[in-house]
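A.B. asks: Build me a model from this:
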Amino acid sequence: MPRVKVSVIVPVYNTGKYVDECAPSLLGQSLPPEEYEVVYVDDGSTDDTLDRLQKIADAHPNVQVHTRPNSGWPGAPRNLGMRHARGEYIQFVDHDDTLGPEALERLYEHAIRNDADVVLGKMSSTMVRPRRLFRHTIDACTIENDELMQSMSPHKMFRRAFVEEHGLRFPEGPWILEDLAFVSAAYLKAERIAVLADYPCYYWMKRDDGGNNTQHRFNPRHGFWANCRTIVGRIKDGTEASDDVDALQNRLLHRLYHVEVLSRTREPEILREDPAEQRQRFEAARELAREEFPAAVREGLPAVSRLRAELLERGDFDGAVALAERVREVKARSTVGGPRWEDGRLVADVTLELLRGDGEPLAVVERDGKRWLDPELLDGVPGTRDGWEVRDPFRLAYAELIVKDRDREDWWYPEGDLEVRLEPLGEGRARLVASGRLSLDPERLAGGRPLERGVHDVWAFVQLLGVDRMVRVTGDGAAGGPAAGPALTGGRLALPYWTGSGQLALDVDQRQRRLGPDTAAAAATNSARGERSLSLPYVAATAGAPAPVKVAVAGLSVDATLLPGSGGTAVLRLPGRLKVPTGRHPVTLPKESTPVAYAVVRDGLLLRLQGPAYQAGSGRRFLEAVADNGQVRRVRRRLGRNG
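C.D. replies: Model prediction:
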């Protein structure tokens, strides 16, 4: 009997239709069914969930269904699932999420190849922004790689023997942050952790009924603050204390402090919640920060975040609200210079910066040999009349470009890095900007594989001075117009354009855009002449398979071909025979009236293609006229027979 490589553990409660939506992705894995199992654990559902599960189990021998009394939280069902699991590795999946078709096979192979205790698979999500942790595949690392703290959900693959050896279990009952408790403990114990970033393994999507949003997060019964204290204590117990802001313990605690504590002092939460309730959270966060987090964690924050921490520790709720109102107005701006094709890649120069609410750059001011945070940002913030020092303007500053597959919610990272620099503005003022080159290769961007057919939007994430923003990468091009000429890559057309909001996007394989309107002007200037094919100098091309394209010749729809030609341009080729009258006919693309070529046809045979601007010599025009004149040809044939 084949050994079970992976046990997929799925806690469920009153899941209803979402069980049926998730199940196909679990049961249709590329790993053979006998090599993995799906362990459903029902947490006392009161709807028809259990009946749905039983039907799935009856039809699939590798599915188990177990039940338990309702616990109100996923921890207990996951623990029960682990007790029944037989797999070498355990993969946790929530009942309303899905797996990529090859997820288990790829994760297992990556785990075995690297002898990993924990494997993090690339996540695609509408719930959280992309994490730079998944920019590159990592064969082996440890908790020293603090970027692991960006991914604290349990949707990972764990070696079962490792889990049992260290007695790793989820807290049971209503225990908010149970994911963080389990995952942080695993990170601290693991000898080898691997990251699989070149394939979307896990799809964590927002439900249409909002049912997978964490609700009642601060309900006292769930013990949010006490649980956070517990997790901080475990991290401190498992690492060495230090006053160095970059020591491991302080780097690991940074995530908890920034996400679970400072979030209570910042926008949008502090501005949208009931003030009385938010004051209670603020005071609870203050107590936790002062009692549990070393000073080095706060001192290691960038300028704006450090100011938030200062206001929190002082208990200045009104100051925190005022700062949140000012920071909420800060916007990110992108500048894109000249998108173009180079060696099969769409390249462009990109610059990112932050602007205040009045549209001016968010500045750093030099005074008395020190740097200070933009006084306009601090206007109206209590306790900052003397300014706020920026000790290190580059502290935790970074920016990156990201490409989103609009149809699949997959996020990919193009080649190249953005560099953060301080740019003088004059009069002792400077701004932080991030700049670099976008280099988008449609044939390799998706984890070394070609992008799927569809529209791919270009985004950027920027974090400067402790202010972070996701921003659309936009340019000065007309909304809806072309951003660069089309390209033939890997046998498919890639069409860069500006969306209606001005965002740079790439349509691969004509998902929404068509070759035509964007190329009309360039096509009209083509003065070349070929035989049955014609060079299109306005279409870039790299080596690869031909691409089919529809054209119209004398009103007849014709299946033509685009193929790579010499000089990095594409070539349009028409069939040798066409069912059109003898003569010179315009060749147009769908929904476009401007010809991209003219076809010279005689007796159904395509003699040659000519560019719209092609001008033959007078003698040549006469000969062509003679050659294309049916009466002259009939006279010639008659003379030939009589002779």
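
A.B. asks: Every contact and neighbour count from this point should use C-alpha atoms.
C.D. replies: Fine.

A.B. asks: Contacts for the helix or strand residue 321 falls within next, please.
C.D. replies: Using DSSP states H and E, residue 321 sits in helix 317-328. Under the criterion Cα atoms under 8 Å, 6 or more residues apart in numbering, residues 265-268, 270-271, 279, 282, 308, 311-312, 356-357, 377-378, 380-383, 467 lie in contact with helix 317-328.

A.B. asks: Filter those down to the ones in helices?
C.D. replies: 270, 271, 279, 282, 308, 311, 312, 377, 378 (DSSP state H).

A.B. asks: OK, contacts around the third one?
C.D. replies: With contact set as Cα under 8 Å, 6+ apart, residue 279 has these partners: residue 317.

A.B. asks: hang on, residue 26 in a helix?
C.D. replies: Yes - when classified by DSSP: H, G, I helix; E, B strand; the rest coil, residue 26 is found to be part of a helix.

A.B. asks: How many residues are close by the residue nearest to it when sequence neighbours are not counted?
C.D. replies: Nearest residue to residue 26 in three dimensions, chain neighbours excluded: residue 99, at 6.5 Å (Cα to Cα, 6 or more residues apart in numbering). Per other Cα atoms under 10 Å, the neighbour tally for residue 99 reads 23.

A.B. asks: Quick check, residue 99 in contact with residue 156.
C.D. replies: No - taking Cα atoms under 8 Å as the definition, residue 99 is not a contact partner of residue 156, at 11.2 Å.

A.B. asks: how many other residues sit next to residue 291?
C.D. replies: Applying other Cα under 10 Å, I find that residue 291 has 10 neighbouring residues.

A.B. asks: mind putting the ones in helices among the contacts of helix 317-328 in TSV, distance to residue 340 included?
C.D. replies: Converted to TSV, the ones in helices among the contacts of helix 317-328 look like this (distance: Cα to Cα, whole Å):
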residue	distance to residue 340
270	44
271	43
279	52
282	50
308	42
311	47
312	48
377	37
378	41
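
A.B. asks: Sequence B follows; please return its structure for comparison with A:
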Amino acid sequence: MSRTSPPRVSVIIPAYNSMPELTKCVTSVMDQTLGLDKIEIIAVDDGSTDGTAQELDRLAQGCPSLRVVHQPNSGGAGGPRNTGLDMAGGEYVFFLDSDDYLGPDALRRMVAMADENHTDVVLGKMVSVGGRAVPTAVFSHNQPRTDIFSSHAYRTLGCWKLFRRSLIERLELRFPPYRNCEDKPFTAAAFLNADGISVVADYDCYYSRNRQNGNNLTLTAADLVHRMDGTRLCFETVARYLEPGPRRDRIMRRHVEWELCGPLRALLPKESEQRAREVFYPQFRHWAQSYATDGVFQQLAPPDRLIVHLLRADRYEDLMAVVRNAKEDAARGNLVDKGRVYWCHPFFRDPVKAVPDICFDVTDRLPVRHELAEAAWTGDGSVLRLTGHAHIESVGALEAATRLLLRPRGFEHPDIPVPVAADEGGFTVEIDLGTVDSGAPLGPGVWDLHLDVRVRGVSRTVRLRQTLNDPNGERTTPPKREVVTTSRSGHEPTTARPFFTPHGNFSLDVRRTEDEPPCHVTGIAWDTSVPATLIVTGRLTEEPPRHPAPTTLRAEDDSGSAREVPLRYAQHGGHTGFTARLPVGKLPPGHWTLTLRTDDPKRRILVPPTKGLTGTHWFRLSRLGRPYYAKPLPRGSKGALVLRVAPVRLTVALRRRLGRRPGAAGRT
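C.D. replies: This is a model prediction of the structure:
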């Protein structure tokens, strides 16, 4: 098959004695919905002796998109990956281990995510096959565009991701020749320099499995001698690309916990006394002194703080005693002293060991188990009654000093404390919104509710939440209620709307009644059947509405030009819903702010931004078929959704494609 254009994705598969898993690995790429005309598969046989080479050659006979390279064994996965990178011509590169396989729609979804959000790295949801550990936190939800400081992406440094190849070549990235941890410095460098990271979490993209014969490199090269070089390079990579300070400390923490303390605790006692003392201990101590700054130290859990302290203090024997007895000492319980909780480790307050208390202070890490059981208005007034339970794990049930805190979100105001009635772990609190603020009503704004749990002098503050759902799988909130009181500034009726955040946290939205919108937008999405058409759905908040209901969806650009489409109303259950269809493909280039309009020309209802809305592309026949795109701007105008409509810059797109061809200028 001869190509008329460069492939979108180069899938690189390093293979060494990979039978029988190899066949499913390769065929999972051949079966991708993205299409083999947009994929090149580069499989590098690294000196296999089990039939891997012959199977690759057989598969290549029936698939022109599969290129097979045979080379002498290099001892690790980095060498064959580098061979594949030197041959790759795709706009993107994906590394697929020969043990694993892809979901059929994986590459199409990841490429679309990168294209729509102009991101350099895309993480596809990983799935465990046969019990192999995979990351989960980063895949809690789709993230069209994020970074390592705003997500859990940096917690997964395996290279099984989609990388924009121009990023790899700009940084001159290649894998070091190590048997273990060779991919962590590579991925770390890409993360630290990426122009945006995307996460595909709503589709099972990557299936990770252990080999039947148990010869995964992560298992056969798990000892310290195979980890130290990769660990050193991880620390050096972060230090190279991040200036000292809180941002570097946040990233270094991951390596101190996972690459320093974890392997030291698990693997150092297995080494001979001489190698442990003379070879590995000096390297661990150097990393602790160089990279575990005070900012990192404060973020560590007490067991890791203790290890780092002993490394800094050059106390080898004490360190070995700690790691050898780690499992036994972890179960020794805690001690409460003057409002702090300490781990009862044998070194705690031992005058001979003289270890600082901070190495044992677990106060801020103790889980607070709590649940909001019920929220309801009492009578016809402005009193909101909350009941639930709470306790601090290993310390005890809450006491009478516990308080509820109303905390403002995004505006200046002191926290408002409300007394809580506590009884055997349960709590009840009544919030009179008409007088809660030192005799004045609760002012307009969003107020987040926190529980300041007090037990035996220990204080922990957590967001008040409800994790349990009703039989319909939902959380029941009290209806909104108008609160009419006399405040310091006069007679100002307000409307309070209790609500749960997507994570189950409880909050109050208080607005002046005259500002209460007559409707809420409930959905924003691109029409899947009509190109470049935006669908906005919503519902009336009151029936009949207090204010004029919206009649049109309006898009207005920076020059004042506007386009409007009507709202279509229909009854849905017990409420009135509406739908508007905006043909974005007919809008001229510009920044278009979306609002809902009523018959009152002074009243404007903002269409809010939504994290789930990505960009879209289409072709305009009136412009000789030129491609255009629309995408939401990251920060709208005063909270409204703003769409950027613009033509795709053909010269830039052409230059990028030419620059990615094998042998083109700029390759390194």
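
A.B. asks: that older thread, the residue nearest to residue 26 of structure 1 maps to what in structure 2?
C.D. replies: Using TM-score structural alignment as the criterion, residue 99 of structure 1 maps onto residue 102 of structure 2.

A.B. asks: Would you state the strands of the stretch 201-350 of structure 1 in chain order?
C.D. replies: 331-342, 345-355 (DSSP state E, counting those that start in this stretch).

A.B. asks: Pull the contacting residues for the aligned partner of residue 118 of structure 2 in structure 1.
C.D. replies: Counting by TM-score structural alignment, residue 118 of structure 2 lines up with residue 115 in structure 1. Listed by Cα under 8 Å, 6+ apart, the contact set of residue 115 of structure 1 reads residue 192.

A.B. asks: Nearest residue to the middle of structure 1?
C.D. replies: residue 411 (1.9 Å; Cα atoms, centre = their mean).

A.B. asks: what residues are up against the residue nearest to that residue when sequence neighbours are not counted?
C.D. replies: Of all residues not flanking residue 411 of structure 1 in the chain, residue 404 sits nearest, at 4.5 Å (Cα to Cα, 6+ apart). By Cα under 8 Å, 6+ apart, the contact set of residue 404 of structure 1 is 410, 411, 412, 456, 457, 458, 459.

A.B. asks: next one: residue 267 of structure 2
C.D. replies: 223, 224.

A.B. asks: Ok, residue 21 of structure 1 next?
C.D. replies: residue 96.

A.B. asks: quick one: what's aligned to it in structure 2?
C.D. replies: Aligned partner of residue 21 of structure 1 by TM-score structural alignment: residue 24.

A.B. asks: Mean distance of the helix or strand harbouring its match to its aligned residues in structure 1, please.
C.D. replies: Applying DSSP H and E as the criterion places residue 24 of structure 2 in helix 21-30. Compared with structure 1 after the fit, helix 21-30 of structure 2 shows a mean deviation of 2.2 Å (mean Cα distance after the TM-score superposition for structure 1).

A.B. asks: where do the helices sit along the stretch 551-668 of structure 2?
C.D. replies: 650-659 (DSSP state H, counting those that start in this stretch).

A.B. asks: Would you state the strands of it in chain order?
C.D. replies: Under DSSP E, counting those that start in this stretch, the stretch 551-668 of structure 2 gives strands at 552-557, 562-566, 568-572, 575-583, 590-597, 604-606, 616-620, 626-632, 642-647.

A.B. asks: Equivalent analysis for the stretch 51-200 of structure 1, please.
C.D. replies: 63-67, 89-92, 98-99, 118-125, 138-141, 157-159, 193-204.

A.B. asks: What is the corresponding segment of structure 2 for the last one?
C.D. replies: Looking back up the chat, that one is strand 193-204 of structure 1. Counting by TM-score structural alignment, strand 193-204 of structure 1 falls onto residues 197-208 of structure 2.

A.B. asks: Check for me that the residue nearest to residue 411 of structure 1 belongs to a strand.
C.D. replies: Yes - the assignment for residue 404 of structure 1 is a strand, going by three-state DSSP.

A.B. asks: Map it onto structure 2.
C.D. replies: For residue 404 of structure 1, no residue is aligned by TM-score structural alignment.

A.B. asks: got a list of what the aligned residue in structure 2 for residue 239 of structure 1 touches?
C.D. replies: Counting by TM-score structural alignment, residue 239 of structure 1 corresponds to residue 242 in structure 2. Residues in contact with residue 242 of structure 2, defined by Cα under 8 Å, 6+ apart, are 192, 248.

A.B. asks: mind running it again at 7 Å?
C.D. replies: With contacts defined as Cα atoms under 7 Å, 6 or more residues apart in numbering, residue 242 of structure 2 is in contact with residue 248.
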